[in-house]
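J.: One predicted model, sequence on top.
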Amino acid sequence: MLFRECNIKSDEEFKAAFQKAVETFGGIDILCNNAGMFDESEWENMVSTNLVGSIRGTYLALEHMNKLKGGQGGVIINVSSLAGLGPLLTAPVYSATKHGLVGFTRSIAAAFAASDYGIRVNAICPGFVQTNLISEIKSQMGQFAHLVDARLQMREKLGVLTATEVAECILELVTDETKNGEALVIIKDSKFYVTFPTLDKSSDKP
């Protein structure tokens, strides 16, 4: 087991973390882009962390996993959110970063498959999870702090997941080789894969 502190907004530190993993374990075949923050008052930092950081991690993983360049292939899991599939009135920028991550996941999964890189990419979209991101909700909502009651009502309706429940679903996406470009939603006592509309007019599907 290896732990290494890394600022994902630093290309140099992120590259060094990947290199250390390669030196320790002989290669990389799984990446989980899990770093994230929630603070509407620091929206630019949130975009850099939640969205740009995951994009950077994915492209760095490609350098190590790409079968066309000597890699062994692998799987990447991007941790999005239920807020990445529907509007979250109390956190519009956070919601935007998570929407972007779902779109990036689906697009890059298709690009990797068409390029025969041997890399699957999926997104996991949990509801509320018992982490420090929900421990001080009102102070993190910035100019939308007056909507805190709506946020609390939503949390009460959806329930709160444990980190273990989320990890189990991440493992499902890692081990099921049929899953690529998927978004798996998890809320308390329920999970399902999202069916997205297709842009291919030649398809019989809606």
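T.: Looks like it came in fine. Residues are numbered from 1 along each chain as shown.
J.: CA atoms for contacts and neighbours, from now on please.
T.: Fine.
J.: Thought residue 65 was touching residue 31, still the case?
T.: No: with contacts counted by C-alpha atoms under 8 Å, residue 31 stays clear of residue 65, the gap being 9.9 Å.
J.: was I right about residue 91 contacting residue 138?
T.: No: using C-alpha under 8 Å, residue 91 is not in contact with residue 138; the gap is 10.7 Å.
J.: Of these two, give the one with the bigger neighbour count.
T.: The neighbour comparison of residue 91 against residue 138 (other C-alpha atoms under 10 Å) goes to residue 91, with 23 against 19.
J.: What separation is there between that one and residue 39?
T.: 8 Å (C-alpha to C-alpha, to the nearest Å).
J.: Give the residues shared as contacts by those two.
T.: By C-alpha atoms under 8 Å, 6 or more residues apart in numbering, residue 91 and residue 39 have these common neighbours: residue 141.
J.: For residue 120, which three-state class applies?
T.: strand (DSSP: H, G, I helix; E, B strand; the rest coil).
J.: so who does it touch?
T.: 74-76, 109, 112-113, 177, 179-181.
J.: all helices of this protein, in order?
T.: 11-25, 43-47, 53-65, 92-115, 137-140, 148-158, 163-175 (DSSP state H).
J.: Now do the buried residues in the fourth one.
T.: In other words, helix 92-115. By 16 or more other C-alpha atoms under 10 Å, the buried positions in helix 92-115 come out as 92-106, 108-110, 112.
J.: Could you list the residues in contact with stretch 36-55?
T.: Applying C-alpha under 8 Å, 6+ apart, the contact partners of stretch 36-55 are 8-9, 33-35, 78, 91-94, 97-98, 100-101, 104, 133, 140-143.
J.: next, the one to line up against it:
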Amino acid sequence: MGRMAGKVALVTGAASGIGRACALALAREGAWVFAADVDLDGLAEACALAEALQRMEPARLDVTSEAEWAGVVAEVERRAGALHALVNNAGLCIGAPLLETTTEVWRRQQAVNLDGVFFGVRAALPLLARAGGASIVNVSSVAGLTGVPGLSAYCATKGGVRLFTKAVALECAAARNGVRVNSVHPGAIETPIWAKMQNDGRLDPGSNSTEALMAGTRQVAAEATPLGFPGAPQDIAEGVLYLCSDAARFVTGAELVIDGGVTAA
């Protein structure tokens, strides 16, 4: 039996990168996974990879929409009857010096990275509390623990996720509702976010420069990481899987840092 056997999970940003790895890891361990994203093609690919695993199905979700959150949670309840794990992974990173950060760029990152987590936790918490033991994992970043030049807006959102997580963890503990709430803080992980960072948060699938950009950022990440190489999405997924499982039954309000040693300095 897998570590998530008999459990239902909802993962946002599941079309690619860390979110896809988390959804697949949870499915591999027996969860019925609702993989949510606005990228339906990416979700189809992710679900195809899980065909030999337990149930994993796509759910269209714009995390910045309160109405869509309500609809997805209602659909999970209608289809599965329960929810045991919520992984708020959807995120957006746009690099720019402060004086070049427009209000629109600031608000876009706030909407996805912080509002999306708030809407998701608020929408799903009643269903999670009825599970008799559940987990919320909010994916923050090492940029939520320390400042990064050129990423002030992103840092603000991820720092917000960190403290929002702790506050909700204490609320749930006081309510004795059985819901644990933790944050995960990835370091340099090789995902499409690198190619989007300098392109207004968007990925141009037709651009010949994408792989060159990835190669360049991969080298930068390796040089900035004490272990000497960037992490892979699966490295984060393993930590998320632990926090979602009953093995972490005594862990709440915690920060799981998976960064190759970056914040050890």
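T.: Ah, there it is. These figures come from a predicted structure and were not determined experimentally.
J.: Quick check: TM-score for this pair?
T.: The TM-score (TM-score structural alignment, normalised by the length of the first structure) is 0.80; 182 aligned residues with a C-alpha RMSD of 2.5 Å.
J.: follow-up on the earlier one: go through the helices of the first structure and name the closest to residue 124 of the first structure.
T.: helix 163-175 (6.9 Å; C-alpha to C-alpha).
J.: List the buried residues in that closest one.
T.: Under 16+ other C-alpha under 10 Å, the buried positions of helix 163-175 of the first structure are 166, 169-170, 173-174.
J.: do stretch 32-43 of the second structure as well
T.: Within stretch 32-43 of the second structure, the residues that count as buried by 16+ other C-alpha under 10 Å are 32-40, 42-43.
J.: now swap in stretch 58-71 of the second structure and tell me
T.: Neighbour-count burial for stretch 58-71 of the second structure flags 58-66, 68-69 (criterion: 16+ other C-alpha under 10 Å).
J.: between the buried residues of helix 163-175 of the first structure, which is closest to residue 59 of the first structure?
T.: Among the buried residues of helix 163-175 of the first structure, and counting by C-alpha to C-alpha, the member closest to residue 59 of the first structure is residue 174, at 18.0 Å.
J.: which residue in the second structure lines up with that closest one?
T.: Aligning on TM-score structural alignment places residue 174 of the first structure opposite residue 244 in the second structure.
J.: re earlier: as TSV, the helices of the first structure with distance to residue 194 of the first structure would be great.
T.: Output for the helices of the first structure, formatted as TSV (distance: least, C-alpha to C-alpha, whole Å):
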stretch	distance to residue 194 of the first structure
helix 11-25	31
helix 43-47	24
helix 53-65	21
helix 92-115	11
helix 137-140	27
helix 148-158	17
helix 163-175	13
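J.: Any figure for the gap between residue 60 of the first structure and residue 12 of the first structure?
T.: On the measure of C-alpha to C-alpha, residue 60 of the first structure and residue 12 of the first structure end up 11 Å apart.
J.: Please flag which of the buried residues of stretch 58-71 of the second structure sit within strands.
T.: 58-60 (DSSP state E).
J.: what number of residues lie near residue 19 of the first structure?
T.: When counting by other C-alpha under 10 Å, one arrives at 16 neighbours for residue 19 of the first structure.
J.: Could you check how far it is from residue 181 of the first structure?
T.: Separation of residue 19 of the first structure from residue 181 of the first structure (C-alpha to C-alpha) stands at 26 Å.
J.: do residue 13 of the first structure as well
T.: 28 Å.
J.: same question, residue 61 of the first structure
T.: Counting by C-alpha to C-alpha - residue 61 of the first structure and residue 181 of the first structure are separated by 16 Å.
J.: Please apply the same query to residue 130 of the first structure.
T.: Distance, residue 130 of the first structure to residue 181 of the first structure, by C-alpha to C-alpha: 26 Å.
J.: Over to residue 135 of the first structure?
T.: Separation of residue 135 of the first structure from residue 181 of the first structure (C-alpha to C-alpha) stands at 31 Å.
J.: Look at those two and report which has more neighbours.
T.: Comparing residue 135 of the first structure with residue 181 by other C-alpha under 10 Å, the one with more neighbours is residue 181, at 23 against 10.
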